[in-house]
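Novice: quick one: sequence and predicted model below, then my questions.
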Amino acid sequence: MKVFLQVLLAALLGVEQACSLMCFSCTKQKSNFYCLWPTICSKLDNYCVTQSISTGTGKIVDYGYSLSKACSAICPISSFDNYVTVVDNKCCSTSLCNFSAAGSGPQASAPLLSLGVLLSLLSAMLWLGP
């Protein structure tokens, strides 16, 4: 059992070096909660992109918010704000770096996320017992 967990930890920590870039992916979601699905990018992709779109005129008229995340070969650095629609694009270039909806906020590394998954599995295994 201990050997299995050690091999699993080594494999999870080595994922970033062994595979292509990995990014979280979603399309037009209302919350970051629905944007935490990891995707293995193609060899041509160099960036994880987070795009947030807000429409409305502040607190008076709010037409909504949309969040999308994906792998991309280029970094769309353009942002747009015409006081009714705000489009904000954020890019990063390490695996699973687009964890945050803010793009420039707190980021999580692949080893840190792997460690969290491993600890969750370990606690579940211990809770279930032998």
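Specialist: Sure, I can see it.

Novice: when you work out contacts or count neighbours from here on, use the C-alpha atoms and nothing else.
Specialist: Fine.

Novice: all strands for the protein, in order.
Specialist: Along the chain, the stretches classed as strands by DSSP state E are 22-29, 37-40, 47-56, 62-72, 80-81, 85-92.

Novice: give me whichever of these is most buried.
Specialist: strand 47-56 (a mean of 22; mean count of other C-alpha atoms under 10 Å).

Novice: so what's the gap between that one and the chain middle?
Specialist: 13 Å (C-alpha atoms, centre = their mean, to the nearest Å).

Novice: dropping in the other structure now:
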Amino acid sequence: MKAVLLALLVTGLALKPGSALQCYTCRGQVSNKNCLQVHNCTESDTQCWTERIRAVGLLTVISKGCSSHCEDGSQDYYLGKKNITCCDTDLCNASGAHALQPAAATLAPLTALGLLFWGLSQL
């Protein structure tokens, strides 16, 4: 009997209203501070996404939302780059800044490695 009551309690907690994923949403904003509107996703939406489109390093346009199917990715265009990042916890798409970090994260260690080899060659 206790097991049945426990199962009903757990099921009731899992189905309670307001348990849907929450994501930040916006469309076509040039500042992340304009992308902090909280949205309750539908039950089928299991991920939050952030899309950043950078045009020739001058302008970045940000969009965010909920998704039932999201895939991380990036595309280079003649005049810019588009990055999409996905995550699956409440409000995990707060900044989306990690979408633009791979190039910087690669460049910094390579620069440090280059300086190390240069320094060793001076000995």
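Specialist: That came through fine. As the structure is a prediction and not an experimental result, all values here were calculated from the model.

Novice: superposed, what's their TM-score?
Specialist: Once superposed, the chains reach a TM-score of 0.61 (TM-score structural alignment, normalised by the length of structure 2), with 84 aligned residues with a C-alpha RMSD of 2.1 Å.

Novice: circling back: and the strands of structure 1 as TSV, adding distance to residue 124 of structure 1?
Specialist: Converted to TSV, the strands of structure 1 look like this (distance: least, C-alpha to C-alpha, whole Å):
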stretch	distance to residue 124 of structure 1
strand 22-29	25
strand 37-40	21
strand 47-56	31
strand 62-72	30
strand 80-81	45
strand 85-92	33
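
Novice: the ones you listed: which one's closest to residue 110 of structure 1?
Specialist: Closest approach to residue 110 of structure 1 among the strands of structure 1 (C-alpha to C-alpha): strand 22-29, 8.8 Å.

Novice: quick one: that closest one to strand 47-56, angle?
Specialist: In terms of direction (axes from the mean of the first three to the mean of the last three C-alpha atoms, to 10 degrees), strand 22-29 of structure 1 departs from strand 47-56 by 20 degrees.

Novice: what sits up against strand 22-29 of structure 1?
Specialist: The contact list for strand 22-29 of structure 1 (C-alpha atoms under 8 Å, 6 or more residues apart in numbering) reads 16, 34-41, 48, 66-71, 94-99.

Novice: what is the distance between it and the centre of its chain?
Specialist: Worked out by C-alpha atoms, centre = their mean, strand 22-29 of structure 1 lies 7 Å from the chain centre.

Novice: mean distance, it to its aligned residues in structure 2?
Specialist: Compared with structure 2 after the fit, strand 22-29 of structure 1 shows a mean deviation of 0.3 Å (mean C-alpha distance after the TM-score superposition for structure 1).

Novice: what angle separates that strand from strand 85-92?
Specialist: Going by the same axes, to 10 degrees, strand 22-29 of structure 1 makes 170 degrees with strand 85-92.

Novice: scan structure 1 for its longest helix.
Specialist: Looking across structure 1 with DSSP state H, the single longest helix is helix 110-128.
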